[in-house]
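K.L.:
Have a look at this fold, sequence not included:
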């Protein structure tokens, strides 16, 4: 499966910990990430991750394009719901594309855990 990994700044450490704890499961999939998140994940793991631009610099839009072109199966996006994001319109567009194209979207640890358990049962 093709999985995108994204995290707002205050959620990056939580995503890194989640991916590290599940590195073996993630290693079975093609991984994509926005710039800084991908860099940090690769430094913390042995995973190969195709990095896009940083979210505020167009990375969210690059991931959105992948959704619209049927190149992603799941998005794991640990969002910081309590902090205003300068690129909020891009984030909203990404979420909208997940709805339009029916791409499963996990926005927190609980939903990401369920997604990962489900896809690794296959």
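P.N.:
That came through fine. Just so it is clear, the model here is predicted, and its values are computed rather than measured. Numbering: from 1, shown residues only.
K.L.:
From now on I want contacts and neighbour counts done on CA atoms only, so please keep to that.
P.N.:
Will do.
K.L.:
who touches the longest helix along the chain?
P.N.:
Criterion DSSP state H: the longest helix present in the chain is helix 88-100. When contacts are defined by CA atoms under 8 Å, 6 or more residues apart in numbering, helix 88-100 is touched by residues 56, 60, 61, 63, 64, 67, 68, 103, 104, 105.
K.L.:
quick one: the helices in this protein?
P.N.:
Assigned by DSSP H, the chain shows helices spanning 12-21, 23-26, 35-44, 59-68, 88-100, 109-119.
K.L.:
For stretch 7-22, which residues meet the burial criterion?
P.N.:
Within stretch 7-22, the residues that qualify as buried are 7, 8, 11, 12, 13, 15, 16, 19, 20, counting by 16 or more other CA atoms under 10 Å.
K.L.:
okay, now the one to match up with it:
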């Protein structure tokens, strides 16, 4: 599965803690991340991460484009609900795209843990079936 990892500045420590704890599961998937978050994950965990631009510089939009093009299966976005973000419209658009394209979206560690545990047990394999069906319809 292709997993996008995004974290606001105040949540980057949480993302590092999360990816470190779940690296045995995450290492068998393709990881994508916004710039700074991706660099930190790679440095701290050794996991390979495909990096896009930083969120405020268009990275959230790049991940959104991947969602719209069926190139992302799961989004884990540790949002900071207590700090205003200058690129809030981009964040809202990404979340809307996840809803439109039925992409599971976790916005906090508790939900992300449930999602990754489900991934570990194969509970999200329906995404692969949907992608296969869409490929046959073209």
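P.N.:
Happy to help now that I have it. Computed from a predicted model, the values in this text were never measured in an experiment.
K.L.:
Could you tell me the TM-score of the two chains?
P.N.:
Laid over one another, the chains give 0.99 as their TM-score (TM-score structural alignment, normalised by the length of the first structure), with 122 aligned residues with a CA RMSD of 0.5 Å.
K.L.:
and of the contacts of helix 88-100 of the first structure, the nearest to residue 122 of the first structure?
P.N.:
The nearest member of the contacts of helix 88-100 of the first structure to residue 122 of the first structure, counting by CA to CA, is residue 104 at 16.1 Å.
K.L.:
Identify the residue of the second structure aligned to that closest one.
P.N.:
Counting by TM-score structural alignment, residue 104 of the first structure lines up with residue 104 in the second structure.
K.L.:
which residues touch that match?
P.N.:
Neighbour list for residue 104 of the second structure: 73, 74, 75, 98 [criterion: CA under 8 Å, 6+ apart].
K.L.:
For residue 111 of the second structure, state which of these is nearest.
P.N.:
residue 75 (11.1 Å).
K.L.:
got the contact list for stretch 26-38 of the second structure?
P.N.:
With CA under 8 Å, 6+ apart as the criterion, stretch 26-38 of the second structure contacts 1-7, 12, 15, 19, 47-55, 59-60, 63.
K.L.:
Could you tell me how many residues sit around residue 81 of the first structure?
P.N.:
Residues within reach of residue 81 of the first structure, counting by other CA atoms under 10 Å, total 11.
K.L.:
tell me the contacts of it?
P.N.:
Counted by CA under 8 Å, 6+ apart, residue 81 of the first structure has zero contacts.
K.L.:
give me that answer again for 10 Å
P.N.:
Contact partners of residue 81 of the first structure, counting by CA atoms under 10 Å, 6 or more residues apart in numbering, are 8, 10, 11, 107.
K.L.:
ditto for residue 15 of the second structure
P.N.:
Under the criterion of CA under 10 Å, 6+ apart, the neighbours of residue 15 of the second structure are 5-8, 21, 37-38, 40-41, 76-78, 108-109, 112.
K.L.:
rewinding a little: distance to residue 119 of the first structure added to the contacts of helix 88-100 of the first structure, as CSV?
P.N.:
Below are those laid out as CSV (distance: CA to CA, whole Å):
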residue, distance to residue 119 of the first structure
56, 29
60, 24
61, 25
63, 20
64, 21
67, 18
68, 21
103, 14
104, 11
105, 13
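K.L.:
Would you mind listing which of the residues you listed are buried?
P.N.:
Among these, those classed as buried by 16+ other CA under 10 Å are 56, 60, 61, 63, 64, 67, 68, 103, 104, 105.
K.L.:
Now residue 56 of the first structure. Nearest residue, chain neighbours left out?
P.N.:
Closest residue to residue 56 of the first structure apart from its sequence neighbours, by CA to CA, 6 or more residues apart in numbering: residue 87 at 5.5 Å.
K.L.:
quick one: buried residues of stretch 45-61 of the first structure?
P.N.:
Across stretch 45-61 of the first structure, burial judged by 16+ other CA under 10 Å covers 47, 49, 51, 52, 53, 54, 55, 56, 58, 59, 60, 61.
K.L.:
Report the separation between the two terminal residues of that stretch.
P.N.:
Using CA to CA, to the nearest Å, the end-to-end distance of stretch 45-61 of the first structure comes to 25 Å.
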